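Undergrad: Let's see this in three dimensions:
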Amino acid sequence: MEAINVLGISGSLRKASTNRGLLRWAQNCAPEGMQIETADLSEIPFFNADHQHDQAEAVLTLMHQAEGADALLLACPEYNYSLAPALKNALDWLSRAPDNHLLAGKPVAIMSSGGGQGGARAQYHLRQVCVYLNLHPLNKPEIFCHAFGSSFDPQGNLVDDKIQKQIRELLAALADWHGRIRR
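TA: Below you'll find the model as predicted:
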């Protein structure tokens, strides 16, 4: 299997975030040949076109990570029925690279943890953003987790066997999707 470098981005900034917990689990169970690096969005300033060429070190780091990624794994919390501002902001910064070369054409897997419907509404908004950015989201499997039940420990780590299995399946599907897109 061809080596696949995946950049994981969580839209939540909290250390005990369950969305960050989903990414931590994905890193630990990545299939052979897949390496998952995670982005730190905590120091990314809000995008401002007046300063888009005057990038902060955290933005440059994110851009470097995206450039080296073959695929993206997005952990998308739901804020007020939509995707989290930190995730949207990161995608806005990345989209400003010449010809959108940091994002265009890359396969994407999406998962979320949240209240109510487990982030479903946010994921559907994120898929709309992916269309404009020419990203290629994987349709299935879909992962929607309830953040406030027994699926996570107090530190935000995933402890639910069923969801752990779903993430392994998602990563296997992402590897396959990457192979089909890159042909």
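
Undergrad: CA atoms for contacts and neighbours, from now on please.
TA: OK.

Undergrad: Pick out the residue closest to the middle of the protein.
TA: When the chain is reduced to its mean C-alpha position, the closest residue under C-alpha atoms, centre = their mean turns out to be L74, at 1.3 Å.

Undergrad: Any buried residues in the lengthiest helix in the chain, and which?
TA: With secondary structure taken from DSSP state H, the chain has its longest helix at helix 161-181. Judged by neighbour count (16 or more other C-alpha atoms under 10 Å), helix 161-181 contains these buried residues: 163-164, 166-175, 177-178.

Undergrad: One more, please, to line up against the first structure:
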Amino acid sequence: MNTYRIAVFVGSIRRESLNRRLADALIRLAPADFTFYHLKIDDLPLYNQDDEEHPTEAMQRLRREIAEADGLMIVTPEYNRSIPGLLKNAIDHGSRPSGHNAWEGKPAGMIGVSPSACGTAMAQQHLRNILAVLDVPTMAQPEAFIGYYDGLFDEAGCIGLKSRDFLQNWMNRFAAWVRLHARRVSE
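TA: Okay, here's the model as predicted:
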């Protein structure tokens, strides 16, 4: 049986991040042939083209961990109707130097939770635009713009009953997306 390694990007580093909780709860819904690892992105320097010739260990680690992934799960909040700077900084580091795009061909799914009524719709739209230029095949459906509510997570940190079927469907579709596109990349 193939095992699919999924790099998890959480766009928030807040201790009580709803998006980290969502990522961890989604991982529990994944099929047995999927493994997940969180990428550390909070130690990356601000992207500066001058640093490309002498990348830091954090920059090298990020590129290495992206290369090892069969797919990407991006779980992001929405800041000012867009993606957090932390996430954009990591994307920029992984796409450079020119001609060495670590993201290329990596199938991705995106999801996010926010206290606002529109969830993370605008952040995800901006992220789709960025990933398209980087040649990242991004799952289009089901869209998941989660507005936080009491009960989204149960006492054990799993997805609560009200949203479990929807988010299980999201995970099933994500797994199918990765299986479809990861095979193409490895052939």
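
Undergrad: Give me the TM-score for this pair.
TA: For this chain pair, the superposition-based TM-score is 0.88 by TM-score structural alignment, normalised by the length of the first structure; 180 aligned residues with a C-alpha RMSD of 2.1 Å.

Undergrad: ok, back up a step: thinking the residue nearest to the centre of the first structure is in contact with M111, fair?
TA: Yes: counting by C-alpha atoms under 8 Å, L74 of the first structure does reach M111; the two are 6.4 Å apart.

Undergrad: which SS class is the residue nearest to the centre of the first structure?
TA: Here L74 of the first structure is strand, with the state taken from DSSP: H, G, I helix; E, B strand; the rest coil.

Undergrad: That one pairs with which position in the second structure?
TA: Matched by TM-score structural alignment, L74 of the first structure corresponds to I74 in the second structure.

Undergrad: Go ahead and confirm its match touches V8.
TA: Yes: between I74 of the second structure and V8 there is a contact under C-alpha under 8 Å: 5.9 Å.

Undergrad: Most remote residue from the middle of the first structure, which is it?
TA: No residue in the first structure sits farther from the centre than D50, which is 26.7 Å out by C-alpha atoms, centre = their mean.

Undergrad: counterpart of that residue in the second structure?
TA: Aligned counterpart of D50 of the first structure in the second structure: D50 (TM-score structural alignment).

Undergrad: Show me where the second structure has its helices.
TA: Under DSSP H, the second structure gives helices at 18-27, 57-68, 85-95, 121-133, 161-186.

Undergrad: In contact with R81 of the second structure, which residues are there?
TA: T120, M122, A123 (C-alpha atoms under 8 Å, 6 or more residues apart in numbering).

Undergrad: A172 of the first structure now?
TA: Applying C-alpha under 8 Å, 6+ apart, the residues near A172 of the first structure are P31.

Undergrad: Look up how far G105 of the first structure lies from it.
TA: 19 Å (C-alpha to C-alpha, to the nearest Å).

Undergrad: can you count the residues close to A56 of the first structure?
TA: 13 (other C-alpha atoms under 10 Å).

Undergrad: Cross-check the contact I'm expecting between it and I44.
TA: Yes: using C-alpha under 8 Å as the test, A56 of the first structure is close enough to I44 to be in contact (7.4 Å).

Undergrad: Which residues are in contact with L29 of the second structure?
TA: By C-alpha under 8 Å, 6+ apart, the residues touching L29 of the second structure are Q168, M171.

Undergrad: S95 of the second structure now?
TA: N101, A102, W103, L134.

Undergrad: repeat that for 10 Å
TA: For S95 of the second structure, the contacting residues are R63, N101, A102, W103, E104, L134, by C-alpha atoms under 10 Å, 6 or more residues apart in numbering.

Undergrad: Pull out the buried residues from the residues you listed.
TA: Buried by 16+ other C-alpha under 10 Å: R63, N101, A102, W103, E104, L134, out of those.

Undergrad: Map N28 of the first structure onto the second structure.
TA: Match for N28 of the first structure (TM-score structural alignment): R28.

Undergrad: Surely its match and R164 touch.
TA: No: using C-alpha atoms under 10 Å, R28 of the second structure makes no contact with R164, being 11.1 Å away.

Undergrad: Which residues are in contact with each of the two?
TA: C158.
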